[in-house]
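Undergrad: just a sequence and a predicted model for now, questions to come.
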Amino acid sequence: SGDLLLVGDLMRSLCLVSYKSMESALEETARNCSPRWMTACEIIHADSFLGAESNYNLFNVEKETASVGGEERQRLMENGSYYLGEMVNVFRRGQLVSACVESVTIPISHSILYGTVEGSIGIVLQLDKPFFQFFTAVEKAVASRVYNCLRNEHREYRSVSNEKTTVTKFGFIDGDLVESVLDLPRSEAIEILHGIQLPGDNHNKNPEEVLKLIEEMSRMH
């Protein structure tokens, strides 16, 4: 992206390098210090980056400037992690639907497609804060009532594990779970979504309007 390159090291996570045209050289400008066996990576924008690793997890890092020994150094700090359950081996900027059916209500700033070695194609969409909080509330409500085929709790299933630790997923929303409410009888879906406030409106908690936003999101892929 411009003069920036995102590098996924097989064993050392992500680093960001910039091209110095005068010296015809690459210079490392930021690094994520968590060891990971990387399988794919992509630049979201100049300060935010998406990665996938061999434990079937997705993660997001953002640039952060820190003072180390009196020097200003940039680090790539983890801003989200999520157990996908499949190994991603490619990211590409793009969409799964044509521009004519894009959402006019839900603002999407970046759209990144991914492919997995199992043959799946998926999409990661970046939401602004009000809509992220809204869909997080929907996810929590649906997870309290809907179980997967293994009868595992959603929080446990999407937890991120590696050789040393297991942490609860954060910074990501499970779109499959959110949209699963559309497969339920409408009366049951309305009951689950009751009490969820619409983004940017602290007083509107109409479950019918909540359901419309979920339907709109489902049409984006």
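TA: Alright, I've got the coordinates. Residues are numbered from 1 along each chain as shown.
Undergrad: going by C-alpha atoms from here, please, whenever you check contacts or count neighbours.
TA: Fine.
Undergrad: where exactly do the strands run in the chain?
TA: Counting by DSSP state E, one finds strands in the chain at the ranges 4-9, 13-20, 25-31, 38-45, 48-53, 57-68, 71-83, 88-93, 108-116, 121-127, 160-161, 166-167.
Undergrad: from these, which stretch is densest packed?
TA: Ranked by mean neighbour count, these are led by strand 48-53 with a mean of 24 (mean count of other Cα atoms under 10 Å).
Undergrad: angle of that one against strand 4-9?
TA: Relative orientation of strand 48-53 versus strand 4-9 (axes from the mean of the first three to the mean of the last three Cα atoms, to 10 degrees): 20 degrees.
Undergrad: list of residues touching strand 48-53?
TA: Outside strand 48-53, the residues that touch it by Cα atoms under 8 Å, 6 or more residues apart in numbering are 8, 14, 36-44, 58-63, 87-89.
Undergrad: and for stretch 33-47?
TA: So stretch 33-47 is contacted by 1, 6-14, 49-54, 62-63, 75-76, 87-92, 110, 112 (Cα under 8 Å, 6+ apart).
Undergrad: and here is the other one:
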Amino acid sequence: HEEGAIEERARDYNANWMSAVEILDDDVYLGAENSFNLFTVRKNSEGATDEERGRLEVVGEYHLGEFVNRFRHGSLVMRLPDSDIGQIPTVIFGTVNGVIGVIASLPHAQYLFLEKLQSHLVDVIKGVGGLGHEQWRAFNNEKKNSEAKNFLDGDLIESFLDLSRNRMDDISKAMCISTEELCKRVEELTRLH
């Protein structure tokens, strides 16, 4: 291998007009494309053949609704080293409209918990103009339309804190957790940004 040479290690065979890319870890990459979508791909390092190891598999898809033009590892808030939230890796993004957002790589158990909360919130909080949350967040470009996967809507989840106490209690009961504990877990999430 030549010093300073670019070498292809793996390829995403989906044609996307990319606007930003970031490496999340050795095998997972984050991308934004011109139809206002985000997606993640994973390199199959354990593949049996060179072809399998050279193919990037799409593992996450999400319609952001914004044209991302920059990703950057980091945080907008001071992280406390002794808190669990302080250990969660985050990527900040900027868009052409001036939006600044955060993408957090959550531990699997926390992801599953928040995914369950999100599914309950979708039933309670209605989208603007009658547009359903799943429909709005579905990955959509000229070539395909698919449900969002492996991304959560932090704004929707944080809106739990704005609900009436009765609605909070109903959702907490459905999730088999106390309202106070659920509020605490959502408030922890707000400390990521």
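TA: Structure's in. What do you need? Computed from a predicted structure; not experimentally measured.
Undergrad: aligned to Val117 of structure 1, what sits in structure 2?
TA: By TM-score structural alignment, Val117 of structure 1 lines up with Val96 in structure 2.
Undergrad: measure the most centrally placed residue in structure 1 to Glu64 of structure 1 for me?
TA: Nearest to the mean C-alpha position of structure 1, by Cα atoms, centre = their mean, lies Phe172 at 4.3 Å. Distance of Phe172 of structure 1 to Glu64 of structure 1, given as Cα to Cα, to the nearest Å: 20 Å.
Undergrad: again, but for Glu53 of structure 1
TA: Distance, Glu53 of structure 1 to Glu64 of structure 1, by Cα to Cα: 22 Å.
Undergrad: could you do His154 of structure 1 as well?
TA: Distance from His154 of structure 1 to Glu64 of structure 1, by Cα to Cα: 31 Å.
Undergrad: equivalent analysis for Lys205 of structure 1, please.
TA: Relative to Glu64 of structure 1, Lys205 of structure 1 is positioned 37 Å away (Cα to Cα).
Undergrad: what of Lys164 of structure 1?
TA: Relative to Glu64 of structure 1, and taking Cα to Cα, Lys164 of structure 1 is found at 25 Å.
Undergrad: which residues does the match of Val117 of structure 1 contact?
TA: By Cα under 8 Å, 6+ apart, the contact set of Val96 of structure 2 is Glu66, Phe67, Val68, Asn69.
Undergrad: and if you look at Ser109 of structure 1?
TA: Here Ser109 of structure 1 is in contact with Leu125, Gln126, Leu127, Asp128 (Cα under 8 Å, 6+ apart).
Undergrad: from these, pick the one nearest Met220 of structure 1.
TA: Leu125 (9.7 Å; Cα to Cα).
Undergrad: my read: that closest one touches Ile112, true?
TA: Yes. At 6.5 Å, Leu125 of structure 1 and Ile112 qualify as touching, with contact defined as Cα atoms under 8 Å.
Undergrad: burial count for Glu215 of structure 1?
TA: Using other Cα atoms under 10 Å, Glu215 of structure 1 has 15 other residues around it.
Undergrad: can you tell me what it aligns to in structure 2?
TA: For Glu215 of structure 1, the residue aligned by TM-score structural alignment is Glu187.
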